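Undergrad: The sequence isn't on hand, but the structure is:
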């Protein structure tokens, strides 16, 4: 009998909800019990097909107790177990971004000893096997110290710190993220294949590996990994010696960048791969909710991201046996590489994220439009992103603040009067604020021909009036419909007006 690797000393269990404890067993191990002796909590596990799962009844917050798992003469005891709030920090590199590299990370690490937060990092292995089993044996929940916390998710840590201070309980973060990953990597094949609009993800992969044995695919990926590691060392050295170098100069001097490598059963970016090697290893560990910071690696297929994210949420809720599992979504900030054209793909991803928030229950939207940097896909200040996720949790999950405080003014609808278009906003009762005299830049209007022109914007709450000498009969409008631009228009709560367009279809 074994408990899943996510159960260890120093773990945090979710308060006020059924606590699921699970693992694997042999066919002869049929009676497995779980208990928390200090709280007189007991459950007998259901055993089926080599897996077991017990459900302990809900308990209030508790600072330190033990969890005992017994099977015959075998007993496993976990110590210093806290009962509090547990959140999963999911997504790609901006959620993965380590506290030691964050703008204020050094100060945060120096003072982290006193914070009532803990962290478990789901082992990152691209394929099932001995390497993953060994990584899981070495994994465990950790308490905060400068050495322990340096590689924790900066967003996850800041969120947990603020939440713990507000609620007065231990907050645990389960890191489950991988840089460069598409949402398609985090979803099961059954779910990914159930909507034809998402078929390119699987079709491209299946076609690429057709006729190849597992051994061939592993060998190809290992060769790529060796090459790519050497390439990255050359790239780092060249960029350090040539700050500000253009990308074509990097390629000319360092050779071909082969990332993300060949399609392979060993490539972590493959469809459904991380669902198999990471998500299923920790589910259904009882959670308060999910923090989701992802979308950058799906900008090549932005028109289907809404469908993809909705299916991911449905898939995870099914896996966690919680049809109301909260998802707090980071709306992507402004970003563009300086040499790249403005494809507006990130605007489409942001729109998809907002649509999911508006149409899927128990979701939140952390609007972070102003948290990006030109030419840097990994902004170093993660505290604002974490704070906005915290605000969403406070209003959408814990219900201790209202949306007036957690959301910015947002587009609602429009009307046309003469040669003016009136953009009606919600959540603007307290007014709008501008960063500078250019704060109303970024509005555009178009006539029936669909050609957009910059609009003069005048605030007349609860709407913004748009006009342009070049558009006599406005038919559509949009705001900050771009991958990157300066952001200057905010609500009184300092949250930026999110981008929008009136002609979505």
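TA: The structure has been received and is ready for your questions. This structure is a prediction, so every number in the text was calculated from the model and none was measured.
Undergrad: CA atoms for contacts and neighbours, from now on please.
TA: Noted.
Undergrad: does residue 348 sit in a helix or strand, and which one?
TA: Per DSSP states H and E, residue 348 falls inside helix 345-359.
Undergrad: Check it against this one:
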């Protein structure tokens, strides 16, 4: 009998140990379901999470003032967790009379109970993109505007930045109510969008903000979607594979490189202390003691150890603050000094390869606040370049607010002996870095978007494209692919169906870079703007034209009012039924009338308007406002920005005048015109608007 009891007890212990650990798992919710959240008003607003398989989950939405269970809930529903522990409940939050805006409590009850407080029911939008969407109110708004920003009906959930090779279970973050202490951290574009809509409609507005600067559209698209397009799949999958394989690739490269460096006598060697002082802080003049002038960013001599240096100035306003030295890419193994003190660098073991816009090629070194004193300092960079190439490739090239482009001094510390043909043939060559983690296809979709699906939304707003401006033809495919991908993910959630997808509105890239007086200059960003405009072929999409809202010298224009307001106009017109104009003049058709071309437009908005051409244009707003004189290309024309061309000829600046609801374009240099362009440069001078105040969208009638 005793033996039987022992066996029985042993079997019970074994059974208990073998039982799944999640048998008593607590019910959990994603981070986006948390205090102060805004739920989208709809007849089927999703709430989801995890629990033990087979566990019953009940959700109740009740007024915050409800102190007991005797108060009737506003909405309640139950379900059972599936075999994988996942569950989802769609709450009926339709009807303001039955379910007012709040505040409410959302109670989720299973084996444990979750109680979420201060919940509002209203409108929710997802804001995403790259740096211009990420730009915060602290960098865009005035102190008075922030001081007056308190509004309990505007709330933001800002997603933590995270990359991942596979979809994550959660996106970290929390809901925050608009107030002077919190608004500075909000996306400025999204805040102005939400503020205008909240003021117009008088309902709560929630924004889920998920963006990351310097990112391509492919990073925000799911890998399944990227693989579905035969033209996009090969490159995307190759980049994903290269990133995953990089640790092994680097290990093999180091294993081949180190013995080769030793055999060819190209290993790095310490700089003697007296020489180090001379290179980093000693007297240096062009033409003296081996120093020569060199323009950077650019190429530098290779197969040697070399130094480049220059003086920088810390202004009194920045003194006593950490100073960031930001260099896009240094080709070679670098060590950076300020006033003789090492502030950063790479070794062979920490070097992660070469290739602009790739993993860890960008150098960002921080000078401690105690060393960032007001006045002049010497910045010196030592580069070990054993493989035949050296240089500084820089889109970013700054020391604090000071740009580092221009004249530097160069001196060789040690030139390596020439390689024999056999040694050169045996060289393992440079290590090509994979893409940065936030540039890898699908990495941001996996880390910052997937776990937000299927949160109830009204739609999406998007500000991105700068990172893809160099390949506008590819963007014609990748941008619609992202839109269709996100819409498919959200189909059947809240307001979305396959037949009526969520609205998707974006900012067309603004004017940027230097102006030109050459009518045949490179169109630059005109190509990516055209790719964005062509995406309007998708249903329920809209574009905020910002051709008048940029800055020539800054890819991040300070003002975000125009972007937010024009996106809000799209939503008011399309999603909320307001009888407002939401677009400037859009090219419709053209007819050739002898020596002129007549252009017709849609979205007249009360009539075409030629705004006065200013005498100056905005070059930059930060760190201080800078304007430059504006030289007109068609000084006798009512409208600026039009080009005209005949068959096989060159483009000419045109005379363009409003004629009723059309524009007549001509030039005495083009007697037989065939095509017209408008605002077809990175930073065009253009002044065609409609009476509603919206600028005309850039366009061309040719297809070259």
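TA: That came in fine, so what should we check first? These figures come from a predicted structure and were not determined experimentally.
Undergrad: Got a TM-score for the pair?
TA: Here the superposed chains carry a TM-score of 0.87, computed using TM-score structural alignment, normalised by the length of the first structure; 483 aligned residues with a CA RMSD of 3.1 Å.
Undergrad: Not counting its own residues, what contacts stretch 194-208 of the first structure?
TA: 184, 192-193, 263, 270-271, 304, 307-308 (CA atoms under 8 Å, 6 or more residues apart in numbering).
Undergrad: buried stuff in it?
TA: 198, 201-202, 205 (16 or more other CA atoms under 10 Å).
Undergrad: now swap in stretch 363-376 of the first structure and tell me
TA: 363-374.
Undergrad: Stretch 641-659 of the second structure too?
TA: 641-646, 651-658.
Undergrad: Mark which of these are part of helices, please.
TA: Among those, DSSP state H puts none in helices.
Undergrad: which residues touch residue 278 of the second structure?
TA: Neighbours of residue 278 of the second structure in contact, by CA under 8 Å, 6+ apart: none.
Undergrad: I meant residue 146 of the second structure, not that one.
TA: Residue 146 of the second structure sits next to 137, 179-180, 183-184 when contact means CA under 8 Å, 6+ apart.
Undergrad: The aligned residue in the first structure for it and residue 148 of the first structure, how far apart?
TA: Residue pairing (TM-score structural alignment): residue 146 of the second structure is matched to residue 109 of the first structure. From residue 109 of the first structure across to residue 148 of the first structure, the span is 9 Å (CA to CA, to the nearest Å).
Undergrad: Can you tell me how far the counterpart of residue 602 of the second structure in the first structure is from residue 246 of the first structure?
TA: Aligned counterpart of residue 602 of the second structure in the first structure: residue 426 (TM-score structural alignment). Separation of residue 426 of the first structure from residue 246 of the first structure (CA to CA) stands at 43 Å.
Undergrad: more neighbours, the two?
TA: Taking other CA atoms under 10 Å, residue 426 of the first structure and residue 246 do not tie; residue 426 has more neighbours (16 against 12).
Undergrad: Looks like that one contacts residue 413 (just checking).
TA: No - in this structure, residue 426 of the first structure is not within contact of residue 413 by CA atoms under 8 Å, at 9.2 Å.
Undergrad: Confirm that residue 308 of the second structure sits in a strand.
TA: Yes - per DSSP: H, G, I helix; E, B strand; the rest coil, residue 308 of the second structure lies within a strand segment.
Undergrad: if we can go back for a sec, a strand runs through the match of residue 146 of the second structure, doesn't it?
TA: No - under three-state DSSP, residue 109 of the first structure sits outside any strand and is assigned helix.
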